[in-house]
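Chemist: Coordinates for the following, if possible.
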Amino acid sequence: MTSQHTKAATAGGLVRRAAGHRLLWPSLVLLTLLLGNAVFTDGFLTVGVRDGHLYGSLVDIAQFGAPLILVALGMTLVIATRGIDLSVGSTVAIAGALACEHIASSPSPGSVTTVLTAAGVALGVAAVLGLVNGVLVSRVGVQPIVATLILMVAGRGVAQLITDGQIITVNSDAYHMIGGGYWFTFPFAVLLAAAVVALTALVTRRTALGLLIESVGGNPAASRLVGIRAAGLLTLVYVFCALCAAVAGLMISSNVSSADGNNAGLWIELDAILAVVIGGTALTGGRFSLGGTVLGALIIQTLSTTVYTLGVPPETTLVFKAFVVIAVCLVQSPAFRAKALRRRRTARLPSPTTTAGAAPQQQEVRA
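Modeler: Model prediction:
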């Protein structure tokens, strides 16, 4: 009997531990979306090989979701320090515009050297933009939402100045490789995003950097007292976030072989913040989850695919996505689940008046 109670207690502890894991609910939501699409769309889960590379809806979700994964990855570290970066969309547009402008004006737009130079220029400018954000937040003391809002507005104008208000079209197979090409049958964008995620996880989880970032975001006063240089860490995470956004901008512009300073990366900062929140990272800073962020970005991209698959009218697309995101956040909220479970238990319990009224009736039946 004792062993049975021990096994039951162990099993109950494992269930509670699994239910409280931050990756459980995002994984279940993503699985539900994929299975729902599989029900309404024939062959949705089918992955095949065509023209020497993988194809299928799952491959498209991973390929088109790669830029969002990168932006959300940088946003995760910024949010972990109690900050926010609203300028990533403008950084995406600036990086794509700089790269396409350099390639289009080059005498050899198809050469690998030209593409690498264009990518280097875009990444260098993005690093400077991230440095400006980091200095404004860490050294000057400007609130993160205000500091990055400045670049969000001004950066979009800078992107349009670079493109002269026009869409710059490039014809370069080497540049198209970044966002729309394939390497060993796999989308190169997916491989690049996976490499960045793996490198970030290695640096933040195998070294003290991740712990220092969580310390600065979780308790700034205590981290300052123990001698942690928060200013340098804050600047570093904003530079890293800008670099991730720049790589995403290269992916987006290379996938369509053009740069649009007005629409490239538009509202991607909001999707990135939603991906971070869905992944389990709190906006109040502290502990962060890179795996949860990746799942959150895939959920957002799968949701966009679902909208087109189900034929949701374009005018109600954003409303539909908003309702689904709210439902996802409520489902993974421990406080909401506890309240819902408490109300269900209360509804099942008999009321005192019903119990008191039932006693005389039972006595009459016995008489």
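
Chemist: contacts and neighbour counts: CA atoms only from here.
Modeler: OK.

Chemist: thought Gly74 was touching Phe240?
Modeler: Yes: applying C-alpha atoms under 8 Å, one finds Gly74 in contact with Phe240, separated by 6.1 Å.

Chemist: how close does Gly36 sit to Thr302?
Modeler: Per C-alpha to C-alpha, to the nearest Å, Gly36 is found 11 Å from Thr302.

Chemist: To clarify, my last question referred to Ala201.
Modeler: Using C-alpha to C-alpha, we find Ala201 at a distance of 24 Å from Thr302.

Chemist: Could you also give me the structure for this next sequence, so I can compare it with the first?
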Amino acid sequence: MKRFVWPVAVLVALLVTDVYFSHSFFSIELRGGHLYGSLVDILRAAAPLALVALGMTLVIATGGIDLSVGAVVAIAGALACLHISGLSDQGSVAGVLVAVGMALVLSLVLGAWNGFLVATIGIQPIIATLILMVAGRGLAQLITDGQIITVNSGPYKMIGAGYWLGLPLCVLIAAAVIALSTVLVRRSALGMLLEAVGGNAEASRLAGIKSRWLILSVYVFAALCAGIAGLMISSNVSSADGNNAGLLIELDAILAVVIGGTSLSGGRFSLAGTVLGAVIIKTLDITVYTVGIPPEVTLLFKAIVVIILCLAQSPKFRAAFQRRRQRPGPAATPADQPKSEVAA
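Modeler: Now for the predicted structure:
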């Protein structure tokens, strides 16, 4: 639990700042059976990022990295919207389910491609996923023909902007995926195997662990999470933009993983910490608008907050800071002592 102390402290500080500048920040209203409020907005915005960061966590746990998740987000949304736009009845639930299925299947294929390059061919993860990061944007543009595809489908809009039981459906979907992943990883030997592969892939192979299949699986899972996030993002705005959808979300996902306490070198990881990191990032976005920080310094403000948080989490920095505070002053010399003491 110690690893969550500083992230929680930063989250509380951001929320207190929001309340100071907006006294109704914590207020939640029930309108038409749906919950509305700033806290609900934070959860809604954090849902796609939490999913992408969830897959990124398992990839990083094996000692890899996936820079292509943003492109997969764009591709999944583009393919789903393309199929729905061609339906004679865009309100057809069956048609929307087919579109969702096509998008997720393609996401799995893209994840398998990344896993194949890394686990089978042996290409460095940052290079292998950089290929799809660049080519994937081109594929998304090819699917949309370089245009923004707009759809008018009630069932599809439910994914990102709908409500169920008073809560945003995207939050419930993200919570379900996170819960299932946690049970699968932490209630079985899978989590330990992933940490073993990330800690020392060669030693784990010699111990009989099929590291190649594990590495392939985490890249497939990361792409699946990115595909679901892409459906959420595109359905929320009822359109697909192959150029801007999911742009730089991979960097926010990596940042959420780091804030959550997972080491980029692989090994031990924390799914709960990653989700907390995603919530912090989106709370920070809301804080920027609540406080009224000028747009030209927004990125600088976010960078300062992130640097402070990362330094606070660093054991080496905290140890050096403690040593500096506890360092004794210089010993007194005879010249510094009172004359009466020198004479004695």
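
Chemist: which residues in the stretch 1-150 of structure 2 form strands?
Modeler: 28-31, 34-37, 149-150 (DSSP state E, counting those that start in this stretch).

Chemist: My error: substitute the stretch 151-300 of structure 1 in the last question.
Modeler: Using DSSP E, counting those that start in this stretch, strands in the stretch 151-300 of structure 1 cover 167-169, 182-183, 186-187, 258-260.

Chemist: Can you name the residues that contact the aligned residue in structure 1 for Thr57 of structure 2?
Modeler: Counting by TM-score structural alignment, Thr57 of structure 2 corresponds to Thr76 in structure 1. Taking C-alpha atoms under 8 Å, 6 or more residues apart in numbering as the criterion, Thr76 of structure 1 is in contact with 276, 281, 288-290, 293.

Chemist: just to revisit the earlier point, pick the most buried one from the strands of the stretch 1-150 of structure 2.
Modeler: The highest mean neighbour count among the strands of the stretch 1-150 of structure 2, using mean count of other C-alpha atoms under 10 Å, belongs to strand 149-150: a mean of 20.

Chemist: That one aligns to what range in structure 1?
Modeler: Against structure 1, strand 149-150 of structure 2 falls on residues 168-169 (TM-score structural alignment).

Chemist: with structure 2 superposed, average distance for the matching stretch?
Modeler: Once fitted to structure 2, stretch 168-169 of structure 1 is off its aligned match by 0.8 Å on average (mean C-alpha distance after the TM-score superposition for structure 1).

Chemist: Tell me if I'm right that Glu262 of structure 2 and Ser270 touch.
Modeler: Small correction: residue 262 of structure 2 is Thr, not Glu. Yes: contact criterion C-alpha under 8 Å: Thr262 of structure 2 and Ser270 qualify, at 6.0 Å.

Chemist: aligned partner of Gln326 of structure 2 in structure 1?
Modeler: Match for Gln326 of structure 2 (TM-score structural alignment): Arg345.

Chemist: Tell me the secondary structure at its match.
Modeler: Following DSSP: H, G, I helix; E, B strand; the rest coil, we place Arg345 of structure 1 in the helix state.

Chemist: mind checking how far it is from Ala11 of structure 1?
Modeler: Distance from Arg345 of structure 1 to Ala11 of structure 1, counting by C-alpha to C-alpha: 22 Å.

Chemist: All set, thanks.
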